[in-house]
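Asks: this is the structure alone, sequence omitted:
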């Protein structure tokens, strides 16, 4: 980073006013690369050029390219927000959110001929066919086609009509009343085309208008005593109602609702938008945007970019988290529509379930690109939200102390990355120079040694060279205090929390200082924290038992003439287990580093002194 350039930019920020406004970052060619708004221009803009090394990678990269900046003072923060939207749309800055849906265009095809078919297509390949669309969502197209062929009992088979009349028995769809059975030759062309036109009307006008039209036709047919046609129309109305009930996900007061949820991963934010209209899920859209500043800012900028004048703007939007300027964002979008938009953060009941559904969809999109399950990624994301972290703890370390009888004191460190244990990074610590059991002192020593290895790893890729996003300590507020004291001593910043168990040794909550954070409300977070706590406890107690056993065997070996603690340790390093030691020959014992023939003979006799008795 060019320090001279940063110094000039810092000097320029001193002249900025403490008023709301919009700032424009420019590169060396004068191109605007980022537009932002601020409550206080001086505070916000100057923050970019202080402690640059602590910025997120994307922010750091943007600051690297900033050669100059300009600003516009506004009368209010709301005016700044509106102006920011206009300038982003005008300049398309490189580091602002530029939305790109991950879908291409899709079409509904109506084939040519007397017995036309309705199908879902990705491209317009047949010039003789009629196409409806384009639609940006494959989900909309596929579900719409599936609906109409079932409701109006249109054929989906590969048979050609009228060439294939009565050439084979009707398929299963005919027998389960999902096809009118054109292949039987008993359905007139007039009847088929009537059903086809009603299906196209259903697609073009929607369910409610189609129901109204079919109802009028049914009543007219009954008045004309055409009971067969009236019955056929009645069956279609019932089919529409049945399909509607099957796909009715919510019963909400508003006729239109969008649900937006966010999942973070490294430098990317994945968003899912579930579109509900007339109480039914009509569409799902997925977006991936670069993680530039806070998630609050990403969500704000996404909403302002997503809802543009002329779009189908809903009456209400659910979001999975609160964010700064939420009410102002609703005001700005409302000004682009003929109706007032309300943005809310559901806390309970069915609305909360819809938000969780959207978050799961965002997590599934992330999982598809990262080879992780949506459940794991959602758990990590929700844990970060629960702990008030700026970003999810994708890489976390957990610590536990274990001792047996106050003699063997050890510690264990386990690592979880994106919700999965990474056993290759697990570490064991033997607590040194400690006479009795003191968990706090042992925790201090273990964490201190971990940070020492980080500060002096000198490029070694042993797992210690990377700082985690989160420390979880198996213990209460006292253990958390010890961990924070160690972090302050070494000048390292890592969020740290404790994992508390109940009287039955089951995970109960997360502790921070003198308060507890309940995790029972989120099943995914509860499962993740429980898995972490169980794993670090298993790992440390397993090491404790092995160390205790080894300590006991070492005590037995040092009773042999010529075997001291150094030779005993060398023997176990060489043979690993007591069983392998017993199976070794006298010559093999003598070959261990530090041993001689006399000591090997004494040890061999000690190990096999009961063989003759047996």
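Replies: Yep, that arrived. Everything numeric here is computed off the predicted structure, so don't read it as measured data.

Asks: contacts, neighbours, all on C-alpha from now
Replies: Noted.

Asks: you'd agree residue 259 is in a strand?
Replies: Yes - assessed with DSSP: H, G, I helix; E, B strand; the rest coil, residue 259 lies in a strand.

Asks: the nearest residue to it once chain neighbours are set aside: neighbouring residues, count only.
Replies: In space, not counting the residues next to it along the chain, residue 259 is nearest to residue 318; the distance is 4.6 Å by Cα to Cα, 6 or more residues apart in numbering. Using other Cα atoms under 10 Å as the criterion, residue 318 is surrounded by 23 other residues.

Asks: show me the contacts for residue 318.
Replies: Residue 318 sits next to 257-260, 343-346, 351, 355 when contact means Cα atoms under 8 Å, 6 or more residues apart in numbering.

Asks: same question, residue 359
Replies: If you count contacts by Cα under 8 Å, 6+ apart, residue 359 has them with 260-263, 271-272, 320, 378.

Asks: one more pass at 7 Å, please.
Replies: Contact criterion Cα atoms under 7 Å, 6 or more residues apart in numbering gives 261-263, 272 as the residues in contact with residue 359.

Asks: quick check: the farthest pair among these?
Replies: Within the contacts of residue 359, two members stand farthest from each other by Cα to Cα: 263 and 272, at 8.7 Å.

Asks: now for those two: what residues contact both?
Replies: Among the neighbours of residue 263, those also in contact with residue 272 (Cα under 7 Å, 6+ apart) are 359, 362.

Asks: in addition, the following structure is provided for comparison:
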């Protein structure tokens, strides 16, 4: 294949560069970054793109689109690697291998509070603190938390409960918390426990045991035998855990990585061991952007993944990777301890590597089969709706509320590979008549599609190929009115209405021209529509329940006649928060200062959804449209 003629003089550009290490960026039309790369010598690396050496189709295509280049000189190769990773994550260049974030994996979170809290966390890492993981399963997280609570007695309670407790809770009574909420541990001792727990979560148990052993000897030397005995017991517990690390020669702190590829589709499997415990496997599907080189994909994965996660002392790879020594140095520098990248191993490690390879191959084959089925469903939907092209983006809207309270609209997004969770959106609906589903749908759609309209300040946003509305003819009419108001005619609008029997597979698909399609349960197109609709339904209800609970947690007491700031404060302090108050009976509530029997009855009824007059159950059924 003939080498493409570059759109700028790359050879002249390269000659003007220095031989210092750094990062280069290839930029296409519209200042869009196409590729980010690192170099130990910028002049040599950049000039290699513009010589006569044959190159892959992917590189040739990238060069043909490049209109200019930019470079950033760094002091060391390690700095270049770190900067490259940061730019790849922030810019997401078209031709780089990209590690797709998966927020479904659980983490251990140690918060940045004055008295740090340790707990399990899923989803976006928006809570300030340190995140350890991700772990392969919730069970692995719970085992880790159980160990940390037993050894270091860190709190797990929510801040609202912590701030309002007047006596220690059950966790203190069973020896899993040191009682910081009521001053049973000093700030200095608690901070020391947090630091030691952090060492264990980082996999630095050897450092921890050395430190505790030295502290035990020091306590004994100053005749503080009670402290020495406590440290002895703590040291014994940690060493009992460590004893499992060397059974059958297994490593204590180890990650095993294997990559499988089919064409440009890739799967990376990670098998993790921490403190001698097998945390299981996790599968990742990097976006290769045309690369078919397993070593390149694995190198990009290692750089990007461990750029955010603390690396273990040893990482075993199923093959050698480019810049292995450089990446090893960067990870060692970031982790402040030596990190080894190994690819030629024997014994148990070879067995783990074989297991990771087989898992990667099986997982990739399963994913490919799933993608083929997804493509077949999309093709059937295209045919059924008479579309000229395969739908690349499908959005679905749903409305959820409880008797008109806390109305929330959800928007979920699917592409050719399935759900795109990073682009899901929720809309808190306000300013409408409670329970007016049509007005709620109109407001949500207006807010979403007005954002996509071009203005003098911004270009047009992304529009879906298909817009699904969970509802009947009324909701479809509202959607059509919004699209007509905004002069949007390229979107195929479809309403998803339950059939008379309201059974899955009996749905009718309503079109804005009045036609109704009934594909039947065996239709691949309907199966795709159901998948998207069910995800929108789940996302809407989750958002509604969260909003409703937030409203009730903050305003339920304020809505009760006779409850002012002083009485509200007395109640929350006495019971340690709203949760404790809800668990109390009428008689116990009436014992709080300023609360008489009649007021206690009203409080109890309001918090439990009862009629304050009759004492009968109130209506509190969560619903979602459609």
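Replies: Received the coordinates, thanks. Keep in mind that what you see is a predicted model, and the values were worked out from it rather than measured.

Asks: TM-score, when you put one on top of the other?
Replies: Once superposed, chain against chain, the TM-score is 0.38 (TM-score structural alignment, normalised by the length of the first structure); 334 aligned residues with a Cα RMSD of 6.5 Å.

Asks: let's have the contacts of residue 359 of the first structure in CSV, adding secondary structure.
Replies: Written out in CSV, the entries for the contacts of residue 359 of the first structure read as follows (three-state DSSP):
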residue, secondary structure
261, strand
262, strand
263, strand
272, strand
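
Asks: what is the nearest of these to residue 410 of the first structure?
Replies: Checking the contacts of residue 359 of the first structure one by one against residue 410 of the first structure (Cα to Cα), the nearest turns out to be residue 263, at 37.2 Å.

Asks: surely the closest one and residue 286 touch.
Replies: No - counting by Cα atoms under 7 Å, residue 263 of the first structure does not reach residue 286; the two are 11.2 Å apart.

Asks: between those two, which is the more surrounded one?
Replies: For residue 263 of the first structure versus residue 286, the count of surrounding residues by other Cα under 10 Å is larger for residue 263: 29 against 19.

Asks: which helices and strands sit right next to the top helix by length along the second structure?
Replies: Secondary structure assigned by DSSP state H gives helix 347-385 as the longest helix of the second structure. Packing contacts for helix 347-385 of the second structure, counted by 3 or more Cα pairs under 7 Å, 6 or more residues apart in numbering; DSSP states H and E, involve strand 253-262, strand 265-274, helix 524-555.

Asks: now the angle between helix 524-555 and the helix or strand just after that helix, please.
Replies: On the C-terminal side of helix 347-385 of the second structure, the closest following helix or strand by DSSP states H and E is strand 394-402. Relative orientation of strand 394-402 of the second structure and helix 524-555, computed by axes from the mean of the first three to the mean of the last three Cα atoms, to 10 degrees: 40 degrees.

Asks: buried sites along strand 394-402 of the second structure?
Replies: Neighbour counts over strand 394-402 of the second structure (16 or more other Cα atoms under 10 Å) mark 394-402 as buried.

Asks: which one of these sits closest to residue 598 of the second structure?
Replies: residue 402 (28.1 Å).

Asks: how near is that closest one to residue 60 of the second structure?
Replies: Between residue 402 of the second structure and residue 60 of the second structure the distance is 57 Å, computed by Cα to Cα, to the nearest Å.

Asks: how about residue 150 of the second structure?
Replies: The separation that residue 150 of the second structure has from residue 60 of the second structure, given Cα to Cα, amounts to 58 Å.

Asks: please name the nearest non-neighbouring residue to residue 540 of the first structure.
Replies: Residue nearest to residue 540 of the first structure in three dimensions, not counting chain neighbours: residue 412, with 4.5 Å by Cα to Cα, 6+ apart.

Asks: surely that neighbour is within a helix?
Replies: No - the secondary structure assignment for residue 412 of the first structure gives strand rather than a helix, going by three-state DSSP.

Asks: contacting residues for it?
Replies: Contacts for residue 412 of the first structure were tallied using Cα under 7 Å, 6+ apart; they are 399-401, 427-429, 536, 539-540.

Asks: narrow those residues to those in helices?
Replies: In helices, judged by DSSP H, the following of the contacts of residue 412 of the first structure are found: 536, 539-540.

Asks: which residues in the stretch 501-614 of the first structure form helices?
Replies: In the stretch 501-614 of the first structure, the helices defined using DSSP state H, counting those that start in this stretch lie at 523-557, 565-575, 578-583, 586-590, 597-607.

Asks: now swap in the stretch 351-500 of the first structure and tell me
Replies: In the stretch 351-500 of the first structure, the segments counted as helices under DSSP H, counting those that start in this stretch are 374-386, 439-455, 477-490.

Asks: got these as JSON lines, with mean neighbour count columns?
Replies: Output for the helices of the stretch 351-500 of the first structure, formatted as JSON lines (neighbours: other Cα atoms under 10 Å):
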{"stretch": "helix 374-386", "mean neighbour count": "22"}
{"stretch": "helix 439-455", "mean neighbour count": "18"}
{"stretch": "helix 477-490", "mean neighbour count": "18"}
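
Asks: so for residue 109 of the first structure, which of those sits nearest?
Replies: When the helices of the stretch 351-500 of the first structure are ranked by distance to residue 109 of the first structure, counting by Cα to Cα, first place goes to helix 374-386 at 34.1 Å.

Asks: elements contacting that closest one?
Replies: Applying 3+ Cα pairs under 7 Å, 6+ apart, one finds that helix 374-386 of the first structure contacts strand 256-265, helix 349-370, helix 523-557.

Asks: what angle do the shortest one and helix 374-386 make?
Replies: Think strand 256-265 of the first structure. With the same axes, to 10 degrees defining the directions, strand 256-265 of the first structure sits at 90 degrees from helix 374-386.

Asks: packing partners of strand 256-265 of the first structure?
Replies: For strand 256-265 of the first structure, the packing partners by 3+ Cα pairs under 7 Å, 6+ apart come out as strand 268-277, strand 316-319, helix 349-370, helix 374-386.

Asks: and the ones you listed: which comes nearest residue 556 of the first structure?
Replies: helix 374-386 (47.3 Å).

Asks: relative to helix 349-370, how tilted is that closest one?
Replies: Counting by the same axes, to 10 degrees, helix 374-386 of the first structure lies at 120 degrees to helix 349-370.
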